[in-house]
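Asks: mind folding the following:
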Amino acid sequence: MNSFTKAQQWSELDDSLVEAITRNADKVWEYAEVGYEEFKSSRTLVDWIESEGFEITERNVGGIDTAWVASFGSGSPVIGILTEYDALPDLGNEPVPSETPRKDGTTSGHGCGHNLIGTGAIGAAVALKRRMENAGITGTLRVYGCPAEELLAGKNYMAKAGVFDDLDACLHWHPANMNTTFNLATVASADLRIAWQGKNAHAGAAPWEGRSALHASELFAHGINTMREHIVPEARMHYFLENGGSAVNVIPDNASVVFRYRGPNAADVKKNLDWIRDIAKGSGLMTQTRVEITEMAACYDVLPNQVLSDHMYAHIEQFQPPVWTEEEQAFARTLQSEAGYPEDGMATDMAPDFRGASMGASTDVGDISYITPTMGILVAAWPTHVQAHHWGATASNGTTLGHKAAIKAAQVLAATGFDLLTDPELLEAATAEFKERTGGKPYESMCTAEAHPVILQRYAQAGDGACGCIGDSLGKE
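Replies: Here you go, the predicted model:
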């Protein structure tokens, strides 16, 4: 079986590439752009990968301005690597070990490390491309610019557009508080926006003239909370009130809720969405308000692949987890103390393979895992106990802790990509497991619209001809 040696791998991941990974990671961290708004972040990554000899073969994928595909090489096998680059609202933090708002006033932040995912993935692709050129290796290397993962509305719409259909395997990675493979069964999910239209009235003088959209939303929430007893333990339901009125003495004529259902698989999600729609309709009937239900996005659970996990785990062991300086460990312990966690510092060892264990989170990587054999790794980028979507993760992802994780991820992804390109037996084994887990059933998108409703609304407001104009300019001045 062919594989990188440490010396071979480091010869491709030279100082200039390490510098590019860290420099671009810091740029994207500074931009901290939320889903569908990652124009500068996406452009930064497109400029970089084009400068390394990749061709941008598709832009504006799935109607999303910041979605793109880059390619190098030709023929089979076709190996994909995923990037991400969107941030989260209200998680902006200085890169310090305390909860400290950014001095520049930016309120969003990379609390999940997507600034590192994009740059580590491209670093891997560049290293692998160089190896392919130096060794005369044939095959196609595909890099995907994937926006809006935090909205669970990027890769699934790209998948609906068909850009992953010809992949033989796909690789990804994620920052974490541990080092292991991403051999997890995440949950499938779907997002709805439910809006009620009622009738205004003076809340004191003539409330009987009104019909409260806010009451409709409250009844919907009550219906959802009575439903909780009757869903499977792996399922989750959460929502927030987007709008519920603006004056205490006015009967609210508009209210809306953004709702997410997570279930163990696509079948469970589809089944329970019918129930949720009925609850929404019932709340409208009870309050004599008109209800509108918009299906925002839906994604599959992640399908494990033990063949690829075993292989990637061996590579993480080969290259070893990141090595931390005493200053970095002191940063981590201070952050843990500030956040109320045990002061155990950064992970220095390997965590066990999850071997397909279920977790409550979701990712749109799930859709790809039902199209082609897919596997990723987790690399420690923030202190133990600290979770994603926390100010401590945002802070760490803007420091050398995050840099070292991205560099380590680049090594492992490049090594695994090399093996998939050069070892037919590995690819055949991963494909056989994939076919067994899917039962040979072809992928079918759960997204009901061709593009996300937010995107469709944006273009409708901009007028004809708006779609694609920004996407076409990515990577160009």
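Asks: going forward, measure contacts between C-alpha atoms and count neighbours the same way
Replies: Will do.
Asks: could you look up the SS state of the residue lying farthest from the centre of the chain?
Replies: With distances taken from the mean C-alpha point of the chain and given as C-alpha atoms, centre = their mean, the most distant residue is residue 205, at 49.8 Å. Using DSSP: H, G, I helix; E, B strand; the rest coil, the three-state assignment for residue 205 comes out as coil.
Asks: do the one 3 residues further on as well
Replies: Assigned by three-state DSSP, the conformation of residue 208 is helix.
Asks: what segments of the stretch 101-250 of the chain are helices?
Replies: Per DSSP state H, counting those that start in this stretch, the stretch 101-250 of the chain carries helices over the ranges 114-135, 155-160, 213-227.
Asks: now these as CSV including distance to residue 284 and mean neighbour count?
Replies: Formatted as CSV, the entries for the helices of the stretch 101-250 of the chain read as follows, by distance: least, C-alpha to C-alpha, whole Å; neighbours: other C-alpha atoms under 10 Å:
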stretch, distance to residue 284, mean neighbour count
helix 114-135, 39, 25
helix 155-160, 30, 26
helix 213-227, 6, 20
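Asks: to compare against the first, here's the next sequence to fold:
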Amino acid sequence: MDNRNAVWRQVDLHKDRLIALSDAVWATPEVCYTEARSAEAHAAELRHQGFRVVQGVAEIPTALVGEAGAGGPVIAFLGEYDALPALSQEAGVAEPRPLVPGGPGHGCGHNLLGSAALLAATALKDWLAETGRPGRVRYYGCPAEEGGAAKAFMVRAGAFADADAAITWHPASFWEVAPPLALANTRADFVFTGRASHAAAAPHLGRSALDAVELMNVGVNYMREHMPSDARVHYALLDAGGIAPNVVQAHARVRYSIRARDLAGMRELVARVRRIAEGAALMTETAVEMRIVSAVSDLVGNAPLEETLHAVMEELGPPPFDEEDRAFARAIRATLAPGDIAAVWRAIGMPPTEAPLADFLVPLDAKRNPAIGSTDVGDVSWVVPTVQAHAPTVAIGTPFHTWQVVAQGKSPAAHKAMVQVAKAMAAAGAALIADPALREAAWAELRARTRDGYASPLPPEVAPPLDMSRG
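Replies: Here you go, the predicted model:
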């Protein structure tokens, strides 16, 4: 009914151009909200493929939407293209070898993520044109997933208001429908202001902002015993007040990432961290200001879409890896700790094997023990029925946000996984266009799971933090 083979042929027609786009984005890594070249490369490819392109979505210069088709349902494909700092790495080598010491790199595979989503959107667009079906295909170019919450700002701006379904994916170790789990997350800066003085001659006149940061960190560490076991709190010191130990530090800034299973739990934990910061300021006679940088929601699952995508992935099968692919994967695995490999098998609830690359589909009902992070896809899932795939772009066990991911980012195995997942996403999109009952079932599921409606985790006064990568 959904002409999957016809859709898959369209993917094969366009795959070389989109692989080239992925490699080009890999070669120009740009971190959170600075993805000017990557966004423009995606916009140029969209125009080449006949999409109508709008850039600067939600007042974010590197966010864009490409649309094609007319009438009918709107199927959204979510793409990303931001990199991570300090992960520069030569491709195709199984040892740390930075191209630019200290430079950024695609340590989460977003060069592949955006390109495969655009490939799926292009294939579905051409299938619609070929069959004459009504329907619109949208590619959402989403920057700053790594902590910048761009999709949350795009949702708040109404960019998804008329979408009927959203489909995306993420590079991973396995071929599977991604479990619909993600922690709600707030990133906030705590800015302490004290009083400078000579640290030897007049220490009694100084009030140390750095002392306040240290006391805040101690307080949060004591709180960890008394918060839910699946909550997470991390921090990074952005401003230690200077490099002179003989000056009492008059300013200091620490950034906290505060995560919990749902929005209510996150808001409660944020309030507790705020009170600890206020206590630290009280103890040190300094002042503190809390500034929200970004925030994302937890993820809402959608069983009808997950079952549809799983059936497609089962029919399609995993990427067709060959012995050269497996040889490079084994070389990468030799750089990993045994715990890295054991952790990903534990996450999917399956006994480990010696396979260097995934050659099977993880069952939809696998007894998982997932390691849960956060993603701004969560906010999309609150307003549009959403489903995600995982595809094995890396050797089994490769920890993400590492040089090993960057080293595999242009490999033939990664390209094969990217093309295979584009086929899965495009076919799921075709099923949604062809089957009104599936769309209604997906919306019924979303309404049942979000009875109280969506409330953005972003305070209304918070704008996209376009300068957050500058610290």
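Asks: send over the TM-score of the superposed chains.
Replies: Structural agreement between the overlaid chains, expressed as a TM-score with TM-score structural alignment, normalised by the length of the second structure, amounts to 0.92; 453 aligned residues with a C-alpha RMSD of 1.8 Å.
Asks: what sits against the residue farthest from the centre of the first structure?
Replies: For residue 205 of the first structure, the set of contacting residues under the criterion of C-alpha atoms under 8 Å, 6 or more residues apart in numbering is empty.
Asks: now check the second structure for the residue matching it.
Replies: Taking TM-score structural alignment for the superposition, residue 205 of the first structure sits opposite residue 201 in the second structure.
Asks: quick one on the thing from earlier: now the helices of the stretch 101-250 of the first structure in TSV, with distance to residue 426 of the first structure?
Replies: Rendered in TSV, the data for these read as follows (distance: least, C-alpha to C-alpha, whole Å):
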stretch	distance to residue 426 of the first structure
helix 114-135	17
helix 155-160	25
helix 213-227	45
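Asks: so which of those helices gets nearest residue 182 of the first structure?
Replies: Checking the helices of the stretch 101-250 of the first structure against residue 182 of the first structure by C-alpha to C-alpha gives helix 114-135 as the closest, at 13.4 Å.
Asks: in the second structure, what range does the closest one match?
Replies: Alignment of helix 114-135 of the first structure against the second structure: residues 110-131, by TM-score structural alignment.
Asks: mind checking how far that stretch is from the chain centre?
Replies: Chain-centre distance of stretch 110-131 of the second structure: 19 Å, with C-alpha atoms, centre = their mean, to the nearest Å.
Asks: assign a three-state SS to residue 381 of the second structure, would you?
Replies: Secondary structure state of residue 381 of the second structure, per three-state DSSP, is helix.
Asks: that one - how many residues pack around it?
Replies: Residues near residue 381 of the second structure, counting by other C-alpha atoms under 10 Å, number 25.
Asks: quick one, what contacts the counterpart of it in the first structure?
Replies: With TM-score structural alignment as the criterion, residue 381 of the second structure lines up with residue 369 in the first structure. Residue 369 of the first structure makes contacts with 302-304, 375, as judged by C-alpha under 8 Å, 6+ apart.
Asks: pretty sure residue 240 of the second structure is touching residue 252, no?
Replies: Yes - counting by C-alpha atoms under 8 Å, residue 240 of the second structure does reach residue 252; the two are 5.0 Å apart.
Asks: shared neighbours of those two, anything?
Replies: Between them, residue 240 of the second structure and residue 252 have residue 210 as joint contacts when contacts are counted by C-alpha under 8 Å, 6+ apart.
Asks: those two: which is more packed in?
Replies: Ranked by neighbour count (other C-alpha under 10 Å), residue 240 of the second structure and residue 252 place residue 252 first, with 24 against 16.
Asks: was I right to think that one contacts residue 243?
Replies: No - counting by C-alpha under 8 Å, residue 252 of the second structure does not reach residue 243; the two are 11.8 Å apart.
Asks: and the equivalent of residue 164 of the first structure over in the second structure, how many neighbours?
Replies: In the second structure, the residue matched to residue 164 of the first structure (TM-score structural alignment) is residue 160. The burial metric for residue 160 of the second structure, expressed as a neighbour count using other C-alpha under 10 Å, is 19.
Asks: for residue 179 of the first structure, same thing?
Replies: Other residues within reach of residue 179 of the first structure by the criterion other C-alpha under 10 Å amount to 26.
Asks: any idea what it aligns with in the second structure?
Replies: Aligned against the second structure - with TM-score structural alignment as the criterion - residue 179 of the first structure pairs with residue 175.
Asks: how close does the nearest residue to residue 219 of the second structure once chain neighbours are set aside sit to residue 228 of the second structure?
Replies: Of all residues not flanking residue 219 of the second structure in the chain, residue 276 sits nearest, at 6.1 Å (C-alpha to C-alpha, 6 or more residues apart in numbering). For residue 276 of the second structure, the distance to residue 228 of the second structure (C-alpha to C-alpha, to the nearest Å) stands at 17 Å.
Asks: those two: which has the busier surroundings?
Replies: A count of neighbours by other C-alpha under 10 Å puts residue 276 above the other of residue 276 of the second structure and residue 228, at 19 against 12.
Asks: what's the match for the more buried one in the first structure?
Replies: Aligned counterpart of residue 276 of the second structure in the first structure: residue 279 (TM-score structural alignment).
Asks: mind listing what that match touches?
Replies: Remark: with contacts taken as C-alpha under 8 Å, 6+ apart, residue 279 of the first structure is in contact with 220, 223-224.
Asks: please enumerate the helices of the stretch 251-400 of the first structure.
Replies: Counting by DSSP H, counting those that start in this stretch, the stretch 251-400 of the first structure has helices at residues 266-287, 306-319, 326-339, 365-369, 391-397, 400-422.
Asks: hey, which of these is tucked in deepest?
Replies: Per-residue neighbour counts averaged over each of the helices of the stretch 251-400 of the first structure give the maximum for helix 391-397, namely a mean of 29 (mean count of other C-alpha atoms under 10 Å).
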